[in-house]
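Undergrad: What follows is a predicted protein model with its sequence.
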Amino acid sequence: MGKIEPKQLKVGDRLETFSKPVTEPMMVEFERVVWDRGKNSHSDPEAAKADGLSRTIASGQNQMAFMHELLEKNFGDAWVYGGKISIRYIRPVYAHDVLTPNAVVTDVIEEDGRSRVLLDVWCENQDGNKTSIGTASAGQPSAKRSWTASEPERIAS
């Protein structure tokens, strides 16, 4: 049986998405692992209050992780190797919010002899309020996921 290729996207298609909660431990751990800046408004309630906030807020990098996961799941290697994104954060994300990353195809163009998918992207919270907006692009979706355990030769190198 031959390898199944993913669906080729066209204008108007929406990417398959997911929703996940943002938790206080997730926010603290994300800050510690990604960029340990010590106590700040993303990881410490007292620091947030000192900054004039009522509570801690998730970092923009935290939202970007949700968006990256969406694009990686939908595009595979076409996202990991050649994807582009530009995001603007427009609303705070708090612990206990549930984020859903979204993307819709706005155009499919030829670039360097290959098909490239252009997208409007955004995250929204459980109330349907957008928390970030932007654009992204990648080649047409690939079935290849070179970072998975099913391809140990890439992982070992």
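TA: Ah, there it is.
Undergrad: Only C-alpha atoms from now on, for both contacts and neighbour counts.
TA: Noted.
Undergrad: which stretches of this structure form helices?
TA: Assigned by DSSP state H, the helices in the chain fall at 24-34, 45-50, 60-75, 77-80, 152-156.
Undergrad: Val11 is in contact with Ile109, isn't it?
TA: No. Applying CA atoms under 8 Å, one finds Val11 not in contact with Ile109, separated by 10.3 Å.
Undergrad: residues near Val34, how many?
TA: Val34: 10 surrounding residues under other CA atoms under 10 Å.
Undergrad: next one: Ile90
TA: Neighbours of Ile90 (other CA under 10 Å): 13.
Undergrad: can you check Gly76 too?
TA: Count around Gly76 with other CA under 10 Å applied: 24.
Undergrad: What spatial separation is found between it and Ala103?
TA: For Gly76, the distance to Ala103 equals 15 Å [CA to CA, to the nearest Å].
Undergrad: Could you do Arg32 as well?
TA: Look at Arg32 and Ala103: by CA to CA, they are 29 Å apart.
Undergrad: ok, now how distant is the most centrally placed residue in the chain from Asp51?
TA: Nearest to the geometric centre of the chain sits Met67, at 1.2 Å (CA atoms, centre = their mean). Using CA to CA, we find Met67 at a distance of 27 Å from Asp51.
Undergrad: still on that earlier bit, from memory the residue nearest to the centre of the chain sits against Asp120, does it?
TA: No. Using CA under 8 Å, Met67 is not in contact with Asp120, being 11.5 Å away.
Undergrad: Tell me where the protein has strands.
TA: With DSSP state E, the ranges of strands along the chain come out as 20-21, 84-89, 98-111, 114-124, 130-139.
Undergrad: next up, a second structure to put side by side with the first:
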Amino acid sequence: MVENALTTGAEFRLAPRPMTRERMRWYVDAQPTIAADDGRVHTQEPTIHDDDEYARKQGLPGIIADGMVSTNWILGLLVDVYGAQVAGRCRLRTKYIAPIYEDQIVVACARVTDVAEADGRTACALDVWCEDDTGAKLTVGDATVYV
């Protein structure tokens, strides 16, 4: 666990990273590939997450990332700060408030808002979000980590 992980007001960030077309594709192909379970990559019909022409027909300038990418990056930040056990001792809620485009820079962030004892364990409440390189929020939410 990071040293100040239980300090109200502490803020944590992952390093900025671009939302690449390849990362976006992994999420699109994951569900049909897992469902098939035959060792091959399976694709689906065009979506706003993998087909520029389809996305433009929906009024977008190009493909956008599936929101779960940013949620998973936030969870990754919580694991980095609180340890791998956070996956089984955490509540995480997110809301996607702006699309994330190809090659857009994304930073996962968290801020401790409260630390309290609950049921014999420490509950750490956090505001969580992803922002772009200008500081504009793309995904927002909250988390409670039990340590």
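TA: Received it, and whenever you're ready, just let me know what you need. Here the structure is a predicted model, which is why all the values come from computation and not from measurement.
Undergrad: Got a TM-score for the two of them?
TA: TM-score of the superposed chains, computed with TM-score structural alignment, normalised by the length of the second structure, equals 0.84; 136 aligned residues with a CA RMSD of 1.7 Å.
Undergrad: Report how many residues lie close to the aligned partner of Asn62 of the first structure in the second structure.
TA: Matched to the second structure by TM-score structural alignment, Asn62 of the first structure sits across from Val69. Using other CA under 10 Å, Val69 of the second structure has 16 other residues around it.
Undergrad: Please name the residues that touch Val69 of the second structure.
TA: Applying CA atoms under 8 Å, 6 or more residues apart in numbering, one finds that Val69 of the second structure lies in contact with 24, 27.
Undergrad: I would like the range of the second structure that aligns with stretch 94-111 of the first structure, please.
TA: The aligned range for stretch 94-111 of the first structure in the second structure is 101-118, by TM-score structural alignment.
Undergrad: who touches that stretch?
TA: Contact partners of stretch 101-118 of the second structure, identified using CA under 8 Å, 6+ apart, comprise 5-21, 62-65, 70, 73-74, 77-78, 122-133.
Undergrad: who's in contact with stretch 1-14 of the second structure?
TA: Under CA under 8 Å, 6+ apart, the answer for stretch 1-14 of the second structure is 77, 80-83, 107-115, 124.
Undergrad: Among these, which pair sits farthest apart?
TA: Val107 and Val115 (24.0 Å; CA to CA).
Undergrad: Of those two, which one has the most company?
TA: Neighbours per residue (other CA under 10 Å) separate Val107 of the second structure from Val115, with Val107 holding more: 22 against 18.
Undergrad: Quick check: closest non-adjacent residue to the more buried one.
TA: For Val107 of the second structure, ignoring the flanking residues on the chain, the nearest one in space by CA to CA, 6 or more residues apart in numbering is Pro16 at 4.7 Å.
Undergrad: distance between the ends of stretch 80-91 of the first structure?
TA: 27 Å.
Undergrad: Could you give the separation of it from the chain centroid?
TA: 8 Å (CA atoms, centre = their mean, to the nearest Å).
Undergrad: Now that stretch: buried residues?
TA: By 16 or more other CA atoms under 10 Å, the buried positions in stretch 80-91 of the first structure come out as 80, 83, 85, 87, 89, 91.
Undergrad: what residue of the second structure matches up with the second one?
TA: Under the alignment (TM-score structural alignment), Gly83 of the first structure pairs with Cys90 of the second structure.
Undergrad: measure the closest residue in space to that match that isn't next to it in sequence to Ala123 of the second structure for me?
TA: Nearest-residue entry for Cys90 of the second structure: Val145, 4.4 Å, with adjacent residues in sequence omitted and distances by CA to CA, 6+ apart. With distances taken as CA to CA, Val145 of the second structure is found 6 Å from Ala123 of the second structure.
Undergrad: Over to Asp132 of the second structure?
TA: Asp132 of the second structure is 29 Å from Ala123 of the second structure, where distance means CA to CA.
Undergrad: likewise Lys95 of the second structure?
TA: Using CA to CA, we find Lys95 of the second structure at a distance of 22 Å from Ala123 of the second structure.
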